[in-house]
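Peer 1: here's my sequence, what's the structure:
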Amino acid sequence: MSQFIPEVTLHDGITLPVIGFGTYNLKGAEGVRAIQSAIKCGYRLIDSAYNYENEGTLGEAVRRSDISREELRITSKLPGRYHTYDTAVKAIQESLYRAQLDYYDLYLIHWPNPQQDQYVEAWQALIDAQKWGLIRSIGVSNFLPDHIERLEQETGVKPSLNQIELHPFFNQEKQRVWHQEQGIQTESWSPLARVIDIIDNPILQKIAGQHDKTVSQVILRWHYQLGTIPIPKSASPSRQLENISIFNFALNEEEMRLIASLTQEDGRLNGQDPAVYEEK
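Peer 2: The predicted structure is shown next:
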């Protein structure tokens, strides 16, 4: 069963669906089946990363799919240990070899690794890989505004997208507003917060009951109305379909305000602050 999903256009002209599919920990034959199922449900934006060690799984699912490669938007990410220019170029090539793809639609620097302080080098590698046709659109993940400003100042190229931790317990309002002002698309990782108590939250349960929807659907609809692109993950076909079925209802202003009230000053799930966190 396929779902119709609206699209947004990035500042470089590339279009992305307003909801994608996360693949963290989806590996092997089971992972291939899960991604195949997601594509069958209607997902066209599929998110992976070098450090997920499942680019091969993703590529196999794409090849087994009935959907043409051109209809899909495939993402991967550069790991922190490959931020020097030469190693970044090789890692991008390796990502493509692993997936057996000719290009990625979107490739991101996974973390800025500020102590290492080589993310500008890595960014230049992405810029060149885009010129060579290996990547259609280049962006970042977990970058703070000052990191992004430095990228543009030193290379003249602004990321098309920033994928950040974003969920009702950590709604990142200031960063979202800054992205919007800069013409950078916000994408949300861990959009459902990956914690049991969010499903049991009374505010979210009440809103879900009023719309005859699940809490997950309410949260994902909230992301959509914020203008962010959530990338929920599930290996269950029924849950995949549930997560993507969010376009036949809308949250009102009061419901959006109530969900906004759930945010915490530092609601990061694992304390991964991009100002200090270093990815390997």
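Peer 1: from here on, contacts and neighbour counts on C-alpha atoms
Peer 2: Noted.
Peer 1: just the buried positions in stretch 22-39, please.
Peer 2: Buried positions in stretch 22-39, judged by neighbour count with 16 or more other C-alpha atoms under 10 Å: 22-24, 26-27, 31-39.
Peer 1: nearest to Ile259 among the residues you listed?
Peer 2: Gly22 (22.8 Å; C-alpha to C-alpha).
Peer 1: returning to that earlier point: which ones among the buried residues of stretch 22-39 map onto strands?
Peer 2: Gly22 (DSSP state E).
Peer 1: to compare against the first, here's the next sequence to fold:
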Amino acid sequence: MKIPTVTLNSGHEMPVVGYGTYPLQGRPATEAILAAIASGYRLLDTAASYGNEDAVGAAVRESGLDRADLFITTKLRGADQGRGSTRAALEASLERLGLDHVDLYLIHWPLPAVGRYVDSYAEMAELHREGLIRSLGVSNFLPEHIDAVVAATGIVPAVDQLQVSPSHARAELVGAVQGKGTVVQAWSPLERNTGVLEDPGIVAVADRLGVTPAQVVLRWLLQRQVTVVPHSSNPSRQRANADLFGFELSAADLAVVDSVAQVPVKQDPATWEEF
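Peer 2: Modelled structure (predicted):
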């Protein structure tokens, strides 16, 4: 299965569907990632705080694929934000991954009360110029956080990874970020264990199209120009979650997903602290 790509503002191509590795660790993580790669995934999403960069690196090595065929994302944890510590954090991530560069490096959370995300992004720009990072990005950044890093560096983030899903559609935020030339990538797009995949409207659309409710949700995001990094350790669900390009949702289908009741995100980037 070949997954389409989107061209980032950095000029690099990124698959529109990636494999989210949280919360797996150790050998089970490596085995699940290898299964995902066998299903066609080429984007692997990890983070320093996930504690599984070593497992991702093992899968990269064992996959037999050329490094250029894989797109590896990792993230800067809150405790490592700031001048000097950002470089050290990336170097440590690269060592755990066994790589000489990452394709996308994200600041995991802005932590505005800490006030070091702009310094971190400026140091990331230096690391980008040195070739250790192919594309600069952010995660859980609101428009004002993006404006601050652009004002300091002149570099618009290539990606902003946000919590976007049927119960957290966040249409205004998604539109504002996309309007800056930044690709939105949805984390936790399937809202596991919230019941959204049992929503009667979504189930009805899935049954009519002969796909799974998860496929309907992921296709809804893609048709909003939102890229996705779903997670599953089940190989059949992994395949289904990437098999999103043989069907299309109609305007009425999109409206069904749009109609899911909205609830506020629990981790508000304006106040959330995670180190």
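Peer 1: ranges for the strands of the stretch 51-200 of structure 1?
Peer 2: For the stretch 51-200 of structure 1, the strands defined by DSSP state E, counting those that start in this stretch occupy 73-78, 104-109, 135-141, 161-165, 185-189.
Peer 1: rewinding a little: any chance of a markdown table for the buried residues of stretch 22-39 of structure 1, columns distance to Asn142 of structure 1?
Peer 2: Below are the buried residues of stretch 22-39 of structure 1 laid out as a markdown table (distance: C-alpha to C-alpha, whole Å):
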| residue | distance to Asn142 of structure 1 |
| --- | --- |
| Gly22 | 16 |
| Thr23 | 17 |
| Tyr24 | 16 |
| Leu26 | 21 |
| Lys27 | 24 |
| Gly31 | 25 |
| Val32 | 27 |
| Arg33 | 29 |
| Ala34 | 26 |
| Ile35 | 24 |
| Gln36 | 28 |
| Ser37 | 28 |
| Ala38 | 25 |
| Ile39 | 26 |
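Peer 1: can you put the strands of the stretch 51-200 of structure 1 in a markdown table and add distance to Lys233 of structure 1?
Peer 2: Below are the strands of the stretch 51-200 of structure 1 laid out as a markdown table (distance: least, C-alpha to C-alpha, whole Å):
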| stretch | distance to Lys233 of structure 1 |
| --- | --- |
| strand 73-78 | 14 |
| strand 104-109 | 18 |
| strand 135-141 | 17 |
| strand 161-165 | 14 |
| strand 185-189 | 10 |
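Peer 1: which position in structure 1 pairs with Arg96 of structure 2?
Peer 2: The alignment partner of Arg96 of structure 2 in structure 1, by TM-score structural alignment, is Arg98.
Peer 1: tally of neighbours for its match?
Peer 2: Arg98 of structure 1: 18 surrounding residues under other C-alpha atoms under 10 Å.
Peer 1: which residues touch Leu104 of structure 2?
Peer 2: Phe71, Ile72, Thr73, Thr74, Ile133, Arg134, Ser135, Leu136, Gly137 (C-alpha atoms under 8 Å, 6 or more residues apart in numbering).
Peer 1: contacts for stretch 2-9 of structure 2, please.
Peer 2: Contacts of stretch 2-9 of structure 2 (C-alpha under 8 Å, 6+ apart): 13-17, 40-41, 156-159, 181-183, 242.
Peer 1: if we use 7 Å, what do you get?
Peer 2: Stretch 2-9 of structure 2 is contacted from outside by Glu13, Met14, Pro15, Val16, Val17, Gly40, Ala158, Gly181, using C-alpha atoms under 7 Å, 6 or more residues apart in numbering.
Peer 1: tell me the secondary structure for Leu44 of structure 2?
Peer 2: At Leu44 of structure 2 the chain is in strand, as set by DSSP: H, G, I helix; E, B strand; the rest coil.
Peer 1: residue in structure 1 matching it?
Peer 2: So, by TM-score structural alignment, Leu44 of structure 2 is matched to Ile46.
Peer 1: swap in Leu106 of structure 2?
Peer 2: That one, Leu106 of structure 2, aligns with Leu108 by TM-score structural alignment.
Peer 1: in structure 1, what range does stretch 65-75 of structure 2 match?
Peer 2: The aligned range for stretch 65-75 of structure 2 is 67-77, by TM-score structural alignment.
Peer 1: what about that stretch, start to end distance?
Peer 2: Start-to-end span of stretch 67-77 of structure 1 (C-alpha to C-alpha, to the nearest Å) is 23 Å.
Peer 1: equivalent analysis for stretch 240-256 of structure 1, please.
Peer 2: One end of stretch 240-256 of structure 1 sits 24 Å from the other (C-alpha to C-alpha).
Peer 1: now stretch 205-218 of structure 1
Peer 2: OK, stretch 205-218 of structure 1 end separation, C-alpha to C-alpha: 9 Å.
Peer 1: buried residues, that stretch. List them.
Peer 2: Gln205, Ile207, Ala208, Lys213, Thr214, Val215, Ser216, Gln217, Val218.
Peer 1: helix or strand for the last one, just tell me which one.
Peer 2: Per DSSP states H and E: Val218 of structure 1 is located in helix 215-226.
Peer 1: in the superposition, what's the average offset of that helix relative to structure 2?
Peer 2: Overlaying structure 2 shows helix 215-226 of structure 1 at a mean distance of 0.8 Å from the equivalent residues (mean C-alpha distance after the TM-score superposition for structure 1).
Peer 1: corresponding residues in structure 2 for that helix?
Peer 2: Against structure 2, helix 215-226 of structure 1 falls on residues 213-224 (TM-score structural alignment).
Peer 1: quick check: closest non-adjacent residue to Val150 of structure 2.
Peer 2: Val156 (5.5 Å; C-alpha to C-alpha, 6 or more residues apart in numbering).
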